[in-house]
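1. Whatever this is, show me its structure:
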Amino acid sequence: MEWTGARYADTPTVEVRAWVDAPPDRVWRIVSDVTLMPGMSEELQSVEWLDGAAGPAVGARFVGRSRHEDFGEWETTSHIIECEPPRVLAWAVADPSRPSAVWRFGLQPKDGGTELSEWMQMGPGRSGLSFAIDRMPEKEEKIVFVRMREFEANMTATLGHIRKLAEA
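-> Sure, this is the predicted structure:
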């Protein structure tokens, strides 16, 4: 994938895919349990449902706490914006009308298993990355490029963890 020249305002996206030797219902049980995600991510440290929610539904919210070597620690509230078991789960980070990011899992039956995708869009709302860009606007394209590569690597690792759990 190539992000050369992408600026934050371009709302760049990245997507990774993996085939999982398990039916979509089994994969969905893992993907839809966002409290499992910290065990699959170097950055995401914890997730808690808010407002009494116990699982995903459009409008449900959860708080995630993250840590990154260069950005420190932070907390975000995400809003479920799409939930179609066992096919789609998506959430907007921060303001759902102008999110700092949108994340989406897609599941499709394929070859007796599941084609699993994870997609994310950076922006258009401000995020922690916006502050780095504010400090070094001349390096915006490089900052965005490096962060998108980090997302791609982390998403690839996450799909590997989901595959391992689903196939166990």
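
2. For the rest of this, base every contact and every neighbour count on C-alpha atoms.
-> Noted.

3. which residues in this structure form helices?
-> Counting by DSSP state H, the chain forms helices over residues 24-31, 128-135, 140-167, given from the N-terminal end onward.

4. longest single strand anywhere in this structure?
-> Of all the segments of type strand in the chain, defined by DSSP state E, the longest one is strand 72-84.

5. Mean neighbour count, the helices of the chain: which tops it?
-> When you average the neighbours per residue for each of these (mean count of other C-alpha atoms under 10 Å), helix 24-31 leads with a mean of 20.

6. Before we compare anything, build this one as well:
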Amino acid sequence: MEWTGARYADQPEVSADTWIAAPPERVWPLVAELERMPARSTELESLTWLGDGPGAGARFRGHNEHPSLGRWSVEGTVVECDAPSRFAWEMDGEDAPSARWSFDLVPDDGGTRLTQRARMGPGRSGLSRAIDAMPDKEQKIVFVRLREFEAAITRTLEAIRAEAESSDERA
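-> Okay, the predicted model is just below:
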């Protein structure tokens, strides 16, 4: 795991990857069907497509809960849907996307190298309000949130790997 940037305006990013003993074509539905994500998340409670999904341009609404940030709903848009290699979406912010999440699937040694990334900003989000209230603590606020993203990515990658490698998914 690594991240760069310490201030929200720097659009800091965190990423991680895992190797999966399954071809990208088997892993693809596990990343492109975002409605599967709440089962892998401690923050995302539910996700609803606002029309057809999951192609490029598809819109969805996610309902979230966080101990420090409370409950909120936010809409997002699939911005890349290149089966079976890249899937990305951006969450709506006040003036631009507040976050960008993506998966890259690369054939690797008979399986798939799956990388997930999360980038903050550039648009304002609920985190921006916390920073506005405590501007002297911005770097700490961003650091803590990136650590939460890191934990979420690790959990998601492990769940996807387990699902892709299970006998149920191979059938």
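
7. TM-score of the superposition?
-> Put the two chains on top of each other and the TM-score (TM-score structural alignment, normalised by the length of structure 1) is 0.94; 166 aligned residues with a C-alpha RMSD of 1.6 Å.

8. which one in structure 1 is aligned with residue 131 of structure 2?
-> Correspondence of residue 131 of structure 2 to structure 1, assessed by TM-score structural alignment: residue 133.

9. Tell me how far the residue of structure 1 most remote from its centre lies from residue 124 of structure 1.
-> Seen from the C-alpha centroid of structure 1, the residue lying at the greatest distance (C-alpha atoms, centre = their mean) is residue 138, 27.1 Å away. When distance is defined by C-alpha to C-alpha, to the nearest Å, residue 138 of structure 1 is 19 Å away from residue 124 of structure 1.

10. If you tally nearby residues, what's the number for residue 103 of structure 1?
-> Here the count is done by other C-alpha atoms under 10 Å, and residue 103 of structure 1 has 20 residues near it.

11. Pull the contacting residues for it.
-> With contacts defined as C-alpha atoms under 8 Å, 6 or more residues apart in numbering, the neighbours of residue 103 of structure 1 are 90-92, 118-121.

12. what about 10 Å?
-> Applying C-alpha atoms under 10 Å, 6 or more residues apart in numbering, one finds that residue 103 of structure 1 lies in contact with 13-15, 78, 80-81, 89-93, 118-122.

13. which among the residues you listed end up buried?
-> Buried subset of these (neighbour count, 16 or more other C-alpha atoms under 10 Å): 13-15, 78, 80-81, 89-93, 118-122.

14. what's the closest of the residues you listed to residue 48 of structure 1?
-> Within those, distances to residue 48 of structure 1 taken as C-alpha to C-alpha reach their minimum at residue 78, with 10.3 Å.
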